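Participant: I would like the atomic coordinates for the input below:
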Amino acid sequence: MKKIIIIFVLVILLITGCSPKGKPNEIVGEKPIVYVSFYPLYFLVDEIGEDNIDLKMIIPNGVDSHDYEPSMKQLKAIEEADIFIYNGAGFENWTEKLVGTIIDEDKTLRASDYVKLIEINGTFDPHIWLNPENMNRVGEKIRDRLISLDKDNRDEYKRNFNELSNRLKALDNEFIDGLKDKEKDTILVSHSAFAYMAERYNFQQVSVAGISPEQEPSPRTIANIIEMVEKENYEYIFLETLANPKTVDIIAEETNLKTLLLNPLEGLTEEEQNNGEDYISIMEKNLINLKKALVE
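Facilitator: I've put the predicted structure just below:
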């Protein structure tokens, strides 16, 4: 009996002695595995973590993020994550099956917890990333979580975040400066994705569809928009990259409106990826088109 106890103690000591030192959440000697739900969060994590992390994205580029349902294989794969970062505010409904079951809540970061949410018709608007200030706040939280997982690369995470933060602040200033002399204060958009951008830069959005582009507008809504366009001096209506343009095309045809692109940045198209576009460059293109509708 004594022999068995001694052997058991020796095994425990051996296991304990071979375990990596540090806090339980700290990754030692290997790259942290980071899963993100969709592109804007991928952009932040990739800029801050660079080659020090193993980064994976659930919602592929080129698909509508609102109604995407991951496969069971994808959900199961998140078990291996050291941290899972998602938007929240109702954007990825599938996370409800995930957090607290497949992955512990303390291994997650919900971006919408760190910004002031805007409510539209009783529903929180999840499109927080369309305000560069919000991206900066979320980026700061991502930096801190990466440091907690991988203290060896603390200085690099800090440096990368500082560089990214400066770029986001410069982008914010470009919008402030570019839209300061607005002739108009309202834009027509295909779906209600731009409340955070509109609040930050002091304009209004009138949307054909609701917060999700899949919410079909009623005939009454379409008629009201056509009537409003005829009364007001609108020249443009905004399309999106990944949404169905059918209703917008009808309104444009009925009212002789020109169409412009306003990208909600939920994912990159194949062409954008091939051209090396990212969050910053696409937001700068959004500003060019906003200036056409509001300033020029």
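Participant: Please make it C-alpha for all contacts and neighbour counts, starting now.
Facilitator: Will do.
Participant: What separation do you get for S112 and F124?
Facilitator: As for S112, its distance to F124 is 10 Å (criterion: CA to CA, to the nearest Å).
Participant: any residues in contact with both of those two?
Facilitator: Residues touching both S112 and F124 by CA atoms under 8 Å, 6 or more residues apart in numbering: A89.
Participant: Name the residue in the two with the higher neighbour count.
Facilitator: For S112 versus F124, neighbours defined as other CA atoms under 10 Å are more numerous around S112 (21 against 15).
Participant: For that one, which residues are in contact?
Facilitator: Counting by CA under 8 Å, 6+ apart, S112 makes contact with N87, G88, A89, P126, I128.
Participant: Kindly present these as JSON lines, with separate columns for distance to D64 and secondary structure.
Facilitator: Formatted as JSON lines, those follow (distance: CA to CA, whole Å; DSSP: H, G, I helix; E, B strand; the rest coil):
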{"residue": "N87", "distance to D64": "15", "secondary structure": "coil"}
{"residue": "G88", "distance to D64": "16", "secondary structure": "coil"}
{"residue": "A89", "distance to D64": "17", "secondary structure": "coil"}
{"residue": "P126", "distance to D64": "14", "secondary structure": "coil"}
{"residue": "I128", "distance to D64": "17", "secondary structure": "helix"}
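Participant: Next, K158: secondary structure please.
Facilitator: With DSSP: H, G, I helix; E, B strand; the rest coil as the basis, K158 sits in helix.
Participant: need the contact list for it.
Facilitator: K158 touches I48, R143, counting by CA under 8 Å, 6+ apart.
Participant: Just the element for T221, please.
Facilitator: helix 219-231 (DSSP states H and E).
Participant: Which neighbouring elements make contact with whichever helix or strand comes after that helix?
Facilitator: Counting by DSSP H and E, the next helix or strand C-terminal to helix 219-231 is strand 236-239. Secondary-structure packing of strand 236-239 (3 or more CA pairs under 8 Å, 6 or more residues apart in numbering; DSSP states H and E): strand 186-191, helix 246-255, strand 258-261.
Participant: what about the most centrally placed residue in the chain, distance to I59?
Facilitator: Residue closest to the average C-alpha location in the chain (CA atoms, centre = their mean): P40, at 3.6 Å. Noted for P40: a distance of 11 Å to I59, by CA to CA.
Participant: Now the second one, please; I'll put the structures next to each other:
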Amino acid sequence: MLRRLVLAAALAATAAGAQDRPVVATVNYPLAWMAERLGGDGVAVLFPVPAGQDPSFWRPGLSEIAAIQQADVIALNGAAFADWTTRTTLPRSRLVDTSAAFADSYISTQAVTHSHGADGEHSHTGTASYTWLDFDQAARQAEALAAMMQRRIPALSDTVAGNLPQLVDDLEALDADTREALADLRGSTILATHPRYQYFARAYGLDITALEWETGAMPDPDQWQTLAAKKAETGASLLIWEAAPPKEAIAQADELGLRSVVLSPLAGRPESGDFPSIMRDQITALSEAGEG
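Facilitator: Next up is the predicted model:
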């Protein structure tokens, strides 16, 4: 109930702040960050997913749907991200699938059903959806979002056109720097606690074997046993966590001979920092951990 009240207040604040500004609604934080960069103070960005919930599987209530439906632009990630969008009536003229241009290079996945705490039981199936972890693809998503904002919000066209080149440059620089930083990790297997990193692995030449652990939770004995077996099988020395686990988990992974690195995909809005600064810090940590 408290989360609903906080979210309702946030929606009201967005509506109040948007009285004289167009609204761009997004399904994840990377797109929200892009919209903020593109529109500046001239746009209100609506990203209604509550803190602590996974935007991949979050389902909006009636008030959130109503607010999203009224937005001038509704930015979807595509690649089966936020599947509630396929079961909700949204104005097609305002929708932009930001990954549609590279849909032919989506990565197929196997179906695995499990639970994520408050997010409930769900299945990773069909298509890998964290497209923006290939930062070149993220730049293409920014371009698609910019084109839609210019079309739907003509008063902001010059602003968006002026801000897009720097946004694309920042993402392409992040892409190039990541390739360089992780070059020494190519050819070695990395373990990950969750299947989020398919596009990241493909883009930067990594071999990432994913487990199915609940984000931020302490693994149970069976999971530790599986991890030990995977380490023995692959020879991996690095373990990527989607979110910071308990300190005891870090210590136990270390006892198995695995160096731990937190690499948040940033699907949800971080408490501080922004997309490129956090990603750079995480990639630096991964690179340094790979050096042993």
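Participant: quick one: TM-score?
Facilitator: The TM-score (TM-score structural alignment, normalised by the length of structure 2) is 0.77; 257 aligned residues with a CA RMSD of 3.0 Å.
Participant: buried sites along the helix holding T221 of structure 1?
Facilitator: Neighbour-count burial for helix 219-231 of structure 1, counted by 16 or more other CA atoms under 10 Å, picks out I222, I225, I226, V229.
Participant: what's the answer for stretch 169-183 of structure 2, then?
Facilitator: L171, E172, L174, D175, T178, R179, A181, L182.
Participant: Next: stretch 62-79 of structure 2.
Facilitator: Buried, per 16+ other CA under 10 Å, within stretch 62-79 of structure 2: 64-65, 67-79.
Participant: What residue in structure 1 is paired with E212 of structure 2?
Facilitator: Taking TM-score structural alignment, the alignment pairs E212 of structure 2 with A209 from structure 1.
Participant: And that match, how close does it get to V189 of structure 1?
Facilitator: Taking CA to CA, one finds A209 of structure 1 at 8 Å from V189 of structure 1.
Participant: got it, and I7 of structure 1?
Facilitator: Distance from I7 of structure 1 to V189 of structure 1, by CA to CA: 71 Å.
Participant: which residues in the stretch 101-250 of structure 2 form strands?
Facilitator: For the stretch 101-250 of structure 2, the strands defined by DSSP state E, counting those that start in this stretch cover 108-115, 121-127, 189-192, 207-210, 238-241.
Participant: corresponding residues in structure 1 for the third one?
Facilitator: In the comparison with structure 1, strand 189-192 of structure 2 aligns to the range 186-189 (TM-score structural alignment).
Participant: how far is that stretch from where the chain is centred?
Facilitator: From the chain centre to the centre of stretch 186-189 of structure 1 is a distance of 22 Å (CA atoms, centre = their mean, to the nearest Å).
Participant: cool, stretch 287-296 of structure 1 as well?
Facilitator: For stretch 287-296 of structure 1, the distance to the chain centre is 23 Å (CA atoms, centre = their mean).
Participant: do stretch 8-26 of structure 2 as well
Facilitator: Worked out by CA atoms, centre = their mean, stretch 8-26 of structure 2 lies 22 Å from the chain centre.
Participant: Could you do stretch 46-54 of structure 2 as well?
Facilitator: 12 Å.
Participant: which residues touch it?
Facilitator: 3, 7, 10-11, 14, 23-29, 32, 55, 58, 60, 64, 68, 118-119, 267-269.
Participant: In strands, which of the residues you listed fall?
Facilitator: Cross-referencing the contacts of stretch 46-54 of structure 2 against strands under DSSP state E gives V23, V24, A25, T26.
Participant: Residue in structure 1 paired with the third one?
Facilitator: Residue mapping for A25 of structure 2 onto structure 1 gives Y35, with TM-score structural alignment as the criterion.
Participant: count of residues packed around that match?
Facilitator: If we define neighbours as other CA under 10 Å, then Y35 of structure 1 has 25 of them.
Participant: what residues are up against it?
Facilitator: L55, K56, M57, I58, I78, A81, I83, F84, I85 are the contacts of Y35 of structure 1 under CA under 8 Å, 6+ apart.
Participant: mind running it again at 7 Å?
Facilitator: Going by CA atoms under 7 Å, 6 or more residues apart in numbering, Y35 of structure 1 touches L55, K56, M57, I78, A81, I83, F84, I85.
Participant: Nearest to N244 of structure 1 among those residues?
Facilitator: Nearest to N244 of structure 1 among the contacts of Y35 of structure 1 is M57, at 23.9 Å by CA to CA.
Participant: what about the alignment partner in structure 2 of that closest one, distance to A111 of structure 2?
Facilitator: The equivalent of M57 of structure 1 in structure 2 is F47 (alignment by TM-score structural alignment). The gap separating F47 of structure 2 from A111 of structure 2 is 28 Å, by CA to CA.
Participant: before we move on, what about T193 of structure 2?
Facilitator: 16 Å.
Participant: W132 of structure 2 now?
Facilitator: Counting by CA to CA, the gap from W132 of structure 2 to A111 of structure 2 is 21 Å.
Participant: I68 of structure 2 now?
Facilitator: From I68 of structure 2 to A111 of structure 2 the distance is 30 Å (CA to CA).
Participant: How about R152 of structure 2?
Facilitator: In terms of CA to CA, R152 of structure 2 sits 37 Å off from A111 of structure 2.
Participant: Who has more neighbours out of these two?
Facilitator: Neighbour comparison, R152 of structure 2 and A111: the larger count goes to R152, with 17 against 11 (by other CA under 10 Å).
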